[in-house]
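K.L.:
let's see this in three dimensions:
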Amino acid sequence: MTDLVRLDINLQTPQGCGVRSSGGPLLSRRYVGGAGQQVHLIEGGTERDGAPLYCLHATAYSGQSLAPLVRALAPSRRVAAMDTPGYGASDAPAQRLDLPGYVDAVEAAFNAAREGCIDIFGYHTGALIAAELARRHPGRVRRLVLIGVPFFSGDEQAAWRHRLAQPATLTADLDQFRERWDFFVRDRPPGVDLGKGFENFVDELRAWPNGWWAHDAAFRFDVQECFAAIRQPVLIINPHNHLAAASRQAAAALRRARIVEMPHLANGIFDVAAGEVADLIDGFLNEE
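P.N.:
As a prediction, this is how the structure comes out:
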């Protein structure tokens, strides 16, 4: 098997040679890595003078959740949303990883894709993976964009781990999915239609019953030590949801951070405001 395989397929229907929303640019998929370590990417845009932007999703979603953002950014740069190992269409790790283990796997995917200098976007658990990558590689990661940073410690971090990192067991009972169905479909945010809510529900269930693994890793990670060592410019985009206060604390812990408050947004931000978020990211990444 080669290290690099490209598949152009439709992200929303089983036929076609790409994905295009109404008026949006064509996106493609590919896999990087070797047997048993295949990592799935959703990509858009073409090579330009600037660094490509890699996007890391929240748990237990996949890069599919970031497809609207990839589509919005594609006219101005090469951009890719990566499925963290164990999520979406990426191979699952053989055992539960700590956060540095996820960083190792993502870094291996960058190497398999033969990437040099990159920019990174991270959301929730993806924000911590992105931050640790930036800390490890100040010469390779040029700029960092974060949303929904779970910047917790001590008892608060332990409480979030207890809430979100509970082991699950697959059973024959349909009711085990009731809470997630209500969250994604019945109680979906305004502006998210029924079809998109169902798509998000299915996307998360692909990681079941091990979707909690990355939450467990994130809420055991020393975020203070990591953020104190980051030297790259960082943009934190801050919708006013349950992580707004934590994201402000993250900005205060960074040496070169800028925070943009978005009080009119809360949840479902990539489904309802991808263009607005993309404009902020483009402006930040294009600065001298």
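K.L.:
every contact and neighbour count from this point should use C-alpha atoms.
P.N.:
Fine.
K.L.:
which stretches of the stretch 151-288 of the chain form helices?
P.N.:
154-164, 178-181, 194-205, 213-218, 223-228, 244-253, 269-272, 274-285 (DSSP state H, counting those that start in this stretch).
K.L.:
return the most buried member of these.
P.N.:
Mean neighbour count (mean count of other CA atoms under 10 Å) peaks for helix 213-218 among the helices of the stretch 151-288 of the chain, with a mean of 24.
K.L.:
so what touches it?
P.N.:
Thr59, Ala60, Arg96, Leu97, Asp98, Leu99, Thr125, Leu128, Arg161, Leu164, Ala165 (CA atoms under 8 Å, 6 or more residues apart in numbering).
K.L.:
likewise stretch 106-117?
P.N.:
Contacts for stretch 106-117 (CA under 8 Å, 6+ apart): 3-4, 32-33, 39, 51-52, 84-85, 133, 139-142.
K.L.:
ok, and the most crowded of those residues?
P.N.:
Among the contacts of stretch 106-117, Thr84 has the most neighbours (other CA atoms under 10 Å), with 32 neighbours.
K.L.:
still on that earlier bit, select, out of the helices of the stretch 151-288 of the chain, the one closest to Gly148.
P.N.:
helix 244-253 (6.1 Å; CA to CA).
K.L.:
which residues touch the closest residue to Glu204 other than its chain neighbours?
P.N.:
In this structure, Glu204 finds its nearest non-sequential neighbour in Tyr61, 4.7 Å apart by CA to CA, 6 or more residues apart in numbering. By CA under 8 Å, 6+ apart, the contact list for Tyr61 reads Tyr87, Gly88, Asn200, Asp203, Glu204.
K.L.:
am I right that the second one falls within a helix?
P.N.:
No: looking at Gly88 with DSSP: H, G, I helix; E, B strand; the rest coil, it is coil, so not inside a helix.
K.L.:
looks like it contacts Ala207 (just checking).
P.N.:
Yes: counting by CA atoms under 8 Å, Gly88 does reach Ala207; the two are 6.9 Å apart.
K.L.:
and those two? Which one has more around it.
P.N.:
Using other CA under 10 Å as the criterion, Gly88 and Ala207 rank with Gly88 on top: 25 against 21.
K.L.:
I have a second one here; can you model it like the first so I can compare?
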Amino acid sequence: MLTAHYAPSRFGQLHYVECGEGEPVLLLHQTPRSWAEYRDVLPLLGATHRAIAMDTVGYGASAKPADDQSVEMFADGVEDLVDELGLDTFHLVGHHTGGVIAVEVAARLGSRVRSLTLSATPFITPEKRARAVWKRPVDWVRPNPDGSHLLELWNRRRHFYQPGQEAALNRFMADALRVLGRAEDGHIAIRLFAMDERLPRIAAPATVICGQDDDPSMPSFEPMVRALSAKGHIVPGAGVPFPEQRPEEFARLVREAVASAEVADG
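P.N.:
Predicted structure coming up:
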């Protein structure tokens, strides 16, 4: 059974949903989503582990500080949550933006992160940082009195979802509209992140996964695998909403990464 909770942090209340018992697995969502991205993954992981999906600072039902968003700020929220929950060690999973946040968390917390699974995580280079503020908005739309911006936002994401996956797209819309005025801030934050300085500090064994149909993320797959000497898996039939499109496969790959680290730890 999924249960929802709040925990205090330096930013205010952090919202998270969890399922199951055992070794904790913390999941971080993409921008501008919420824990709901893992709604179908949580019970699968919860069958063997304590699966926790948090709302990143600024998103979902978590606190929304007025400060400029940054990967470091998002990671501060993650660190506050794991400390508040008393998680001495845990396994870490991040999808898209959540993967970039996971890189920073793993670089900071060292051996506390027992394994790291990065799903469709952008590989941020100095060249990408230089172009960060000039990129076309991904999810921000200008609100119109006639509500036409709702259709514009829907169509921005529609091609990522297959026919019959409208329920998942509805969940995206609910998350995006909740933070519409700042829907682009998370994307800008990850493009400004000095990833090249943080990757060498990661000690956790890493697994990199990506949906074969995730066109924005596939170019980052091989560079990330090489940078972390990671295991890599490309999954057919999955795209940008991988955890919602293929929850069983997503959970299986996370379980394999977790089990491999647990065996290595002895």
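K.L.:
just to revisit the earlier point, can you redo the contacts of stretch 106-117 of the first structure as TSV with secondary structure?
P.N.:
Formatted as TSV, the contacts of stretch 106-117 of the first structure follow (three-state DSSP):
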residue	secondary structure
Asp3	coil
Leu4	strand
Val32	strand
Gly33	coil
Val39	strand
Ala51	coil
Pro52	coil
Thr84	coil
Pro85	coil
Leu133	helix
Gly139	coil
Arg140	coil
Val141	strand
Arg142	strand
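K.L.:
ok so, going back, nearest to Ala105 of the first structure, of the helices of the stretch 151-288 of the first structure?
P.N.:
Taking those one by one with CA to CA, helix 213-218 is closest: 12.5 Å.
K.L.:
residue range for the closest one in the second structure?
P.N.:
Aligning helix 213-218 of the first structure against the second structure (TM-score structural alignment) gives residues 185-190.
K.L.:
give the contact list for the most centrally placed residue in the second structure.
P.N.:
Centroid check for the second structure by CA atoms, centre = their mean gives Gly98 as the closest residue, at 2.3 Å. By CA under 8 Å, 6+ apart, the residues touching Gly98 of the second structure are Leu27, Leu28, His29, Gln30, Thr31, Thr121.
K.L.:
picking up where we left off before, which one of the contacts of helix 213-218 of the first structure has the most neighbours?
P.N.:
Leu128 (30 neighbours).
K.L.:
how near is Arg140 of the first structure to Leu41 of the first structure?
P.N.:
20 Å (CA to CA, to the nearest Å).
K.L.:
for Phe219 of the first structure, same thing?
P.N.:
Taking CA to CA, one finds Phe219 of the first structure at 25 Å from Leu41 of the first structure.
K.L.:
and stretch 38-47 of the second structure, which residues are buried?
P.N.:
Within stretch 38-47 of the second structure, the residues scored as buried using 16 or more other CA atoms under 10 Å are Tyr38, Arg39, Asp40, Val41, Leu42, Pro43, Leu44, Leu45, Gly46.
K.L.:
residue in the first structure paired with Ala167 of the second structure?
P.N.:
So, by TM-score structural alignment, Ala167 of the second structure is matched to Gly195.
K.L.:
cool, and Leu42 of the second structure?
P.N.:
Per TM-score structural alignment, Leu42 of the second structure is aligned with Val70.
K.L.:
what's the distance between whichever strand or helix holds Glu107 of the first structure and the middle of its chain?
P.N.:
Here Glu107 of the first structure sits within helix 99-112, counting by DSSP states H and E. Relative to its chain's centre, helix 99-112 of the first structure lies at 14 Å (CA atoms, centre = their mean, to the nearest Å).
K.L.:
stretch 107-120 of the second structure too?
P.N.:
Chain-centre distance of stretch 107-120 of the second structure: 13 Å, with CA atoms, centre = their mean.
K.L.:
check stretch 45-57 of the first structure too.
P.N.:
On CA atoms, centre = their mean, the centre of stretch 45-57 of the first structure falls 14 Å from that of its chain.
K.L.:
what's the first-to-last distance across that stretch?
P.N.:
End-to-end for stretch 45-57 of the first structure, by CA to CA: 19 Å.
K.L.:
same check, this time on stretch 47-56 of the second structure
P.N.:
24 Å.
K.L.:
just stretch 158-170 of the second structure next, same as before
P.N.:
Terminal-residue distance, stretch 158-170 of the second structure (CA to CA): 10 Å.
K.L.:
please say which position in the second structure Gly122 of the first structure maps to.
P.N.:
That one, Gly122 of the first structure, aligns with Gly94 by TM-score structural alignment.
K.L.:
what's the neighbour count on that match?
P.N.:
24.
K.L.:
what about it, which SS state?
P.N.:
strand.
K.L.:
pretty sure it sits against Ala102.
P.N.:
Yes: using CA under 8 Å, Gly94 of the second structure is in contact with Ala102, at 5.7 Å.
K.L.:
turn the buried residues of stretch 38-47 of the second structure into TSV, columns for secondary structure.
P.N.:
TSV is the format used below for these (three-state DSSP):
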residue	secondary structure
Tyr38	helix
Arg39	coil
Asp40	coil
Val41	coil
Leu42	helix
Pro43	helix
Leu44	helix
Leu45	helix
Gly46	helix
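K.L.:
which of the contacts of Gly98 of the second structure lies closest to Ala251 of the second structure?
P.N.:
Checking these one by one against Ala251 of the second structure (CA to CA), the nearest turns out to be Leu27, at 10.9 Å.
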